[in-house]
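Enquirer: turn this into a structure:
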Amino acid sequence: MAPRRTRLAQRRKALGYSQESFAEALGVAVSTVTRWEAGRNDPQGYVHPKMATALKVTPEGLADLLTPEVTAPDRSVLYAAAPPLGDTDDMKRRDVLSLLAVTGALIALPGSERPSSRSGTAASLAEAGPELNSHLWKVFVLSGSKQAVYPMVRHQLGLLAKGLGESQSGASHRQLCALVGDLYQLAGEIFFDANRYTDAAHCYTLAASASREAGAFDMWACALTRHAFVELYERRFTVAAPILAAASQIAERGDSQLSTRYWVAAVQAEVHAGLGDLDATKRALDDAEQVHSLSGQLHNGGWLRFDGSRLAEERGTCYLALGRADLAEQALTAALSQQLSLRRRGAVLAELAALSAERRDLDKTSHYTRAALELVDQTGSGFISRKVQGVRSRLSPLMADGRASALHQQISALDSAPLAKE
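Expert: Just a heads-up that it's a prediction; the model follows:
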């Protein structure tokens, strides 16, 4: 359970605020205040001045109120749970890189039909691993804060490394490699959501290597596609393009009834848009639309989740990058009318904010930006945060207007604001 901010709640009550009136004073949702006080989310930086004023404290006093009260853990629960990750992001990063190095070395060992252990970690993972990996993907998809899933994933990755180190047959080795290829894509997604792109890329690279060892072509292609996303969000389109070309070739060797090759095409469309090639973008989007011709089970809900339902927002993203505001607005408005996850909704709102800024419509820009910032606050998602930050450059020509200046300041606060931790 996350440590609560009891002092924050006590100060609020002492000044006569209910959670509802406090939320109204700050311009946030009541549920946001509830999450702050429960220690499940951290207030974004742009809210701090308003909070300090409302609570009649200095910035230092506010920092004290926002420090969660940590109680001693129940040791029986602690030792039964996943191993602690360390207190800092740097420790977490070194922990992951060490595990990557060990797992990568074990994957590279040939599966030489060694005698298989009938018991132990490898055998347990072979039996229960696929179901557990599937469960972790579901938890990730449903979780408001993606970072909260990390301890469970890290624990399972450690078990996979241990299993790979045990004596096993070549077939068992390939089975464990498939589990590694699956779960390291999930680890990469967690880091990607936190804007830790280098760590995400390391995870995707290992996932691709493990999938190749397992002979799992669709999983391999998906790992490469996720790696290309890292380059895409860094706007390194010329680097992403050959990665996706390789992913496309590998996907062709996979299951034709899965949606893998169509997902690759959808991501290729974004890269073509980034390179300014409208015709290539349209061709790739049309290729991706062919996913609707599939029937039956076309994805697994884990490392492959593409079903074509996101194509409207992906078209909008592509057309916005190409400067086709008319086509972008049509696609993004259609996407927003659909039932979206919080993460996807935040991304669409940010794209609409950017589009409105391009059209110099500051009322709409303010509306969409603040709605997206509310979702950043609610989820702690670095993915949505990065999308919102993309609005900032489009506000530059409008800075003479106070509304644009205020929005620019709020978005800039995201640079130093911490992600939500649970």
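Enquirer: all contacts plus neighbour counts: C-alpha atoms, from now on.
Expert: Will do.
Enquirer: so how far is the lengthiest helix in the chain from its chain's centroid?
Expert: Assignment by DSSP state H gives helix 170-193 as the longest helix of the chain. On the basis of Cα atoms, centre = their mean, to the nearest Å, helix 170-193 sits 17 Å off its chain's mean C-alpha point.
Enquirer: can you list contacts of the helix or strand following it?
Expert: Under the assignment DSSP states H and E, the closest C-terminal helix or strand after helix 170-193 is helix 197-214. Helix 197-214 has contacts (Cα atoms under 8 Å, 6 or more residues apart in numbering) with 93, 97, 100, 104, 107-108, 173-178, 180-185, 187-192, 217, 219-221, 223-224, 226-227, 230.
Enquirer: only whichever of those residues are buried, select them in PyMOL.
Expert: Restricted to buried positions by 16 or more other Cα atoms under 10 Å, the PyMOL selection for these reads:
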select buried, resi 93+100+104+107+173+174+175+176+177+178+180+181+182+183+184+185+187+188+189+190+191+192+217+219+220+221+223+224+226+227+230
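Enquirer: show me where the stretch 201-350 of the chain has its helices.
Expert: If DSSP state H, counting those that start in this stretch is used as the criterion, the helices of the stretch 201-350 of the chain fall at 217-233, 237-252, 260-274, 278-289, 311-321, 325-336, 342-358.
Enquirer: between the ones you listed, which one is nearest to residue 33?
Expert: Taking Cα to Cα, helix 342-358 is the member of the helices of the stretch 201-350 of the chain nearest to residue 33, at 18.0 Å.
Enquirer: run this one through as well so I can compare:
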Amino acid sequence: MGHPVGHARRHSLAQRRRSVGLSQDELAHALGIERSTIVRWEAGRTEPQAWVRPPLARALQLSEEQLDDVLHAESASPDAVDRRAFAGLATALALAPLARARTGSQIGATQVRQLRQRTARLRRLDDHLGGMDTYGVYTSEMDATAKLIKTASYSSTTARALTGVFAEQAQMAGWAAFDAGRYVESRRHYRAALSAAKESGDPGLEGNSLAFIAYEKADTQTAAQSTRVAGTRTTPRVRALLHERLAWAYAVSGQVSATARALDAAVAAVNESSHFPEPDWVFWVDPLEIDIMAGRCYTELGRPARAVPLLDDALSRYDDTHSRDKALYSTWLAHALMDADDPERAAYVTEHAIDLASGVGSVRPGERLRGVLSRLTRYGGPEVAAVLERARG
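Expert: Predicted coordinates for the structure are as follows:
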């Protein structure tokens, strides 16, 4: 669908490129320039020179005047907004008032449903924010639910449901702590989630708690236990999530065949149809997610011929607004490209990952990027030198 001329000012350069269906590589090829140049334009570090503006405008289906509007609107694009300011706004929206039960009051299905809906809204903060931004929000919500469990009156059915909600919230708090580099807290929250999940009688929640515990240290035994606990009593996307995390644990330990079997199980599960509703905590699990995990696994196994096509395709469909995750996944692509002896492209990918990771409230992109940059020092060439110089600056 085309975009009305009068709306051009609303788009940043990156947004406009995506709206006409062009990847950065495709736009660079159409203009006869390097992809790294497109990356610099979209990051706002440089502007297109006069000679390239006419063909750029044509490629983006704009007049040159409209292109000028887009370029000048770049600083107001969502990518340039202070993520901390967005964190405050998003958190305020997610924390729409919810009436809390008074001490000793009777609660039932209505209050549990409201609590689940609230938890789902909070969970989506993780799409755009890091654990440094969300940890306090998640722990406060978890603590409030724990207090409700201790002080309110309810039936045994409601008790199991409340405990299940607490398990979800403890998993969210554990993930945020892990993302923020607070590993002692993350393990504590995951253990609390596992205990609550067992008490709730939900095998999927129990399996997911075990998978979270396994993910931190790529523990194959605990990851395998998570799939056994869940068994076939859970929905397809839950099984897909647990099997992809099992695949990750196998890949990190270098078990090629076991990794492939777990990935095959994840693919089969995610493509399975079901009449039962999926829990909200797997809302993000889809074939794209499985492709990304497969690419990461094959990178860890030193199989760039498998990893690069998977990650190239998946990341081309992954929006830059998911900046933390896309920055992270790009580091696996960079490693795979170096394994494939393509340091020039690895440098381009790394530069874009640096842009994406800027200001993200997570320790993980920085940790991953340090490993990529250290490895890039082994290579020469102007593209590699440029990204290394930028990293030093």
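Enquirer: so what number do they get for TM-score?
Expert: In this superposition the chains share a TM-score of 0.68, using TM-score structural alignment, normalised by the length of structure 2; 313 aligned residues with a Cα RMSD of 3.7 Å.
Enquirer: ok, back up a step: let's have the helices of the stretch 201-350 of structure 1 in JSON lines, adding distance to residue 391 of structure 1.
Expert: Formatted as JSON lines, the helices of the stretch 201-350 of structure 1 follow (distance: least, Cα to Cα, whole Å):
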{"stretch": "helix 217-233", "distance to residue 391 of structure 1": "14"}
{"stretch": "helix 237-252", "distance to residue 391 of structure 1": "20"}
{"stretch": "helix 260-274", "distance to residue 391 of structure 1": "16"}
{"stretch": "helix 278-289", "distance to residue 391 of structure 1": "22"}
{"stretch": "helix 311-321", "distance to residue 391 of structure 1": "12"}
{"stretch": "helix 325-336", "distance to residue 391 of structure 1": "15"}
{"stretch": "helix 342-358", "distance to residue 391 of structure 1": "5"}
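Enquirer: my understanding was that residue 368 of structure 2 contacts residue 330; is that so?
Expert: No. Here residue 368 of structure 2 does not reach residue 330: they are 9.6 Å apart, not a contact under Cα atoms under 8 Å.
Enquirer: neighbour count: those two, which is higher?
Expert: Remark: of residue 368 of structure 2 and residue 330, residue 330 carries more neighbours, 28 against 16, as counted by other Cα atoms under 10 Å.
Enquirer: need the counterpart of the more buried one in structure 1.
Expert: Following TM-score structural alignment, the counterpart assigned to residue 330 of structure 2 within structure 1 is residue 349.
Enquirer: so that match touches residue 373, yeah?
Expert: No. With contact defined as Cα under 8 Å, residue 349 of structure 1 does not reach residue 373; the gap is 9.4 Å.
Enquirer: re earlier: now do the longest helix of structure 1 against helix 217-233, angle only.
Expert: 20 degrees (axes from the mean of the first three to the mean of the last three Cα atoms, to 10 degrees).
Enquirer: tell me, how many residues neighbour the counterpart of residue 366 of structure 1 in structure 2?
Expert: Taking TM-score structural alignment, residue 366 of structure 1 has residue 347 as its aligned residue in structure 2. Residues within reach of residue 347 of structure 2, counting by other Cα under 10 Å, total 27.
Enquirer: likewise for residue 145 of structure 1?
Expert: Each residue near residue 145 of structure 1 was counted by other Cα under 10 Å, and the total is 25.
Enquirer: map residue 201 of structure 1 across to structure 2 for me.
Expert: In structure 2, the residue paired with residue 201 of structure 1 is residue 187, using TM-score structural alignment.
Enquirer: residue 132 of structure 1: which of the helices of the stretch 201-350 of structure 1 is closest?
Expert: Residue 132 of structure 1 lies closest, by Cα to Cα, to one member of these: helix 217-233, at 17.1 Å.
Enquirer: so that closest one versus helix 237-252, what angle?
Expert: Angle, helix 217-233 of structure 1 to helix 237-252, by the same axes, to 10 degrees: 170 degrees.
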